[in-house]
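Engineer: After the sequence you'll find the predicted model.
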Amino acid sequence: MLDHPLNSLGFAKPPSETRVVVAMSGGVDSSVVAAQLKEEGYDVVGVTLQLYDHGAALAKKGACCAGRDIHDARRVAETMGFPHYVLDYENTFREAVIEEFADAYLAGATPVPCIRCNERVKFKDLLATAKDLEADCMATGHYIQRMQGAAGPELHCAADANRDQSYFLFSTTPEQLDYLRFPLGHLASKAETRALAAKYGLPVADKPDSQDICFVPNGNYAAVIEKLRPGAAEPGEIVDLEGRVLGTHRGVIHYTIGQRKGLGIGGLGDPVYVVRLDPDSRRVIVGPKEALSTRIIPVRDVNWLGDAPFDSRAEWHVNVKVRSTRQPRPAVIRPVSATEAEVELLNPEDGVSAGQACVFYAPEGSRILGGGWIWRGR
């Protein structure tokens, strides 16, 4: 028998003897996690990452990890009475996230930097720092659930489907999942989170949610890439599927698969969409909507969270999500190796793009089975 019943974080000891590092972005979600755990009596240590130039961040609104957010995280720590540290991860973040983001766009892909940030910074380096601080676990404000299964901890979708962040956390490894905690995943709505923030008297209770990628002001990806890679936006031709020139463009980096508006080639009759990007020839290829339809998706760098080894079966019947804003759809995964596979969608989808994630879900229930990176568009 256990000497002490399990506490809310799953440890057989009192909260006061359980140290938890909380990754604090300065927003309401992670602030509530820290405040709630502190109120429950845990030994809370707040850590905020400075991910890019502090001076530039101060002038920026509507994104996470900026200078204002560091200040807000510190105020929450002072309000609740726990220590708070700011760690300079600018170089790590630039090398592991921003540089790849720019290179992926230049290669005609559509990257998801928030996944890479979780994978390479927050759940890698910050998690290691939490262990150095002798924490029993690390908690975040992500809307996702960690549940104990027959074979160990499992990753499950958030109770609130509108807030679920499973798409951005598919690359969480079993080892990381063993150490991580997600105290907000069971909440029914964001209103509950804000009510808790008000209850604890947090200065961020009414703070708006961040919308943009933290280093991309106003969602202007192309401007960031041109700054990182001067001369990247070279003009070229817009062509149809047969190669006929329909117009010119001001740089492949300004376009994404599935884009319809802003092509500047009106008067063609039926609408056309971007169906492929060829950065080598600096061509944007357009076609009718049906040309976007994709059934077979190659994926690599697979992170598998199922109980049996990924390549122990010839096929896995699952649901998959190919964009964060889409619902999971039925598919068959055919492993090529332990980290590569071919995904066949039972019903074709439009706008599947290299650089996006393909996330795997159990066909029944809420469990996330992992996912991989789409590595060529069509």
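Structural biologist: Good, I have the coordinates.
Engineer: C-alpha from now on. contacts and neighbour counts both.
Structural biologist: Will do.
Engineer: Quote the end-to-end distance of stretch 306-323.
Structural biologist: 21 Å (Cα to Cα, to the nearest Å).
Engineer: ugh, wrong one, I meant stretch 166-181
Structural biologist: 14 Å.
Engineer: take a look at this one as well, against the first:
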Amino acid sequence: MKVLAAMSGGVDSAVAAARAVEAGHDVVGVHLALSRMPGTIRTGSRGCCTIEDAMDARRAANLLGIPFYVWDLSERFAEDVVDDFIAEYAAGRTPNPCMRCNEKIKFAALLDKAIALGFDAVATGHYATLSDTATGRELHRASAWAKDQSYVLGVLTAHQLAHCYFPLGDTPSKALVRAEAEDRGLQVAQKPDSHDICFIPDGDTRGWLSDHIERRPGEILDEDGEVVGRHDGAHGYTVGQRRGLQLGRPAADGQPRYVLSIRPVSNQVVVGPKEHLAIGTIAGGRYSWAGEPGFEVSEPFDCDVQIRAHADPVPARARLEPILDAERTEQHRVGASHEIVVDIDLERAEPLLGVAPGQTAVLYTGTRVLGQFTIDRALAAQQTTAEVLG
């Protein structure tokens, strides 16, 4: 099999490429240049895609004896990931840029180019497993749930999964991968993992957004509509946030208040008690299926839903529903005709906390990824009115 190994410069992708070579595949390494002005030095575990990372990837490829190239996808990355990130925050949502990068760059732009060049598959260092069945290829969790990365791969389609290769999926731990890299003589064996948004390497998301979104001062309201403070830009807040609210009036019960919703049209931030962050129903669009579900998705079906990369999945019941024009609100995405609605099984699980529009919800059955959608709306678990939070 002719394999294009996506080499980020980290230990996981280097070992994945090494295993592909060892398996007898015809392997070519490629590093994606995603910034026109990448930083030259990584600071600890912050950031990625630096010149240093490209050099680390090249050294690993040289050691493995495989051809190596750097592909400039910076323009596509800026349009599909960075611009989307800015637009989502400006609209009062909290996006996940890693999901967009996997969807639009690593498994769209990269994969399309690889197929056009005659490659059979793209190999990455993600911790997830693939299973070929009579109805097609399925995406499953990695054998080690603590390192499982199937959530961030939930955006992949059946076509993309057919050309994916995850050599690390059955590896029980990251420690074993590092030990293997050491044994293979790879210099990245002890290189720290990157944890931050790659285009905001200093970790100051609020400061970065202030340079890209016009600041519009506005009001901070409590749930009764009373003004309890002012903000210098709603984009600097996210649902569930507690710190940095700078409220001018304390709550009557003296308890901390949290951001419950952001209203981009009126430029207002709504705050309230922590218990009002508890969510029992989420809904949204921009959905995709990771292969053939195997059942009629318009009928309610049982599943587990996960709303963050490292969150625990919770039991739920989901359905795909048409969006009726008479019921359409500003939270519905423009042009969307259907949405996925997910009710948390509150008899078996606690409500979700701090759900923000813009987050990605990934649906599972057991270890299998069914698909994903972008959350547009969330309803409180103890809803007493028809108001939709977010």
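Structural biologist: Thanks, I have the structure now. Please read these numbers as outputs of a predicted model, since none were measured by experiment.
Engineer: helix/strand/coil for the alignment partner in structure 1 of residue 216 of structure 2?
Structural biologist: With TM-score structural alignment defining the correspondence, residue 216 of structure 2 maps onto residue 234 in structure 1. State at residue 234 of structure 1, reduced to three classes by DSSP: H, G, I helix; E, B strand; the rest coil: coil.
Engineer: mind listing the helices for structure 1?
Structural biologist: Here structure 1 has its helices, by DSSP state H, at 28-39, 54-58, 67-80, 90-93, 99-106, 113-117, 127-132, 174-179, 190-199, 221-228.
Engineer: Select, out of those helices, the one closest to residue 245 of structure 1.
Structural biologist: helix 99-106 (21.6 Å; Cα to Cα).
Engineer: I'd like to know which part of structure 2 that closest one is aligned with, by residue numbers.
Structural biologist: Matched against structure 2 by TM-score structural alignment, helix 99-106 of structure 1 falls on residues 83-90.
Engineer: Could you list the buried residues of the matching stretch?
Structural biologist: Neighbour counts over stretch 83-90 of structure 2 (16 or more other Cα atoms under 10 Å) mark 84, 85, 86, 88, 89, 90 as buried.
Engineer: can you put these in a markdown table and add distance to residue 308 of structure 2?
Structural biologist: Shown next, in a markdown table, are the buried residues of stretch 83-90 of structure 2 (distance: Cα to Cα, whole Å):
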| residue | distance to residue 308 of structure 2 |
| --- | --- |
| 84 | 19 |
| 85 | 17 |
| 86 | 20 |
| 88 | 17 |
| 89 | 17 |
| 90 | 21 |
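Engineer: State the pair within those that is farthest apart.
Structural biologist: 84 and 90, at 9.8 Å, using Cα to Cα across the buried residues of stretch 83-90 of structure 2.
Engineer: Of the helices of structure 1, which is nearest residue 312 of structure 1?
Structural biologist: So among the helices of structure 1, helix 174-179 is nearest, using Cα to Cα, at 17.5 Å.
Engineer: hang on, the earlier thing: contact partners for the residue nearest to the match of residue 216 of structure 2 when sequence neighbours are not counted?
Structural biologist: Nearest non-adjacent residue to residue 234 of structure 1, counting by Cα to Cα, 6 or more residues apart in numbering: residue 251, 4.8 Å away. Neighbouring residues of residue 251 of structure 1 by Cα atoms under 8 Å, 6 or more residues apart in numbering: 232, 233, 234, 235, 236, 282.
Engineer: Much appreciated, bye for now.
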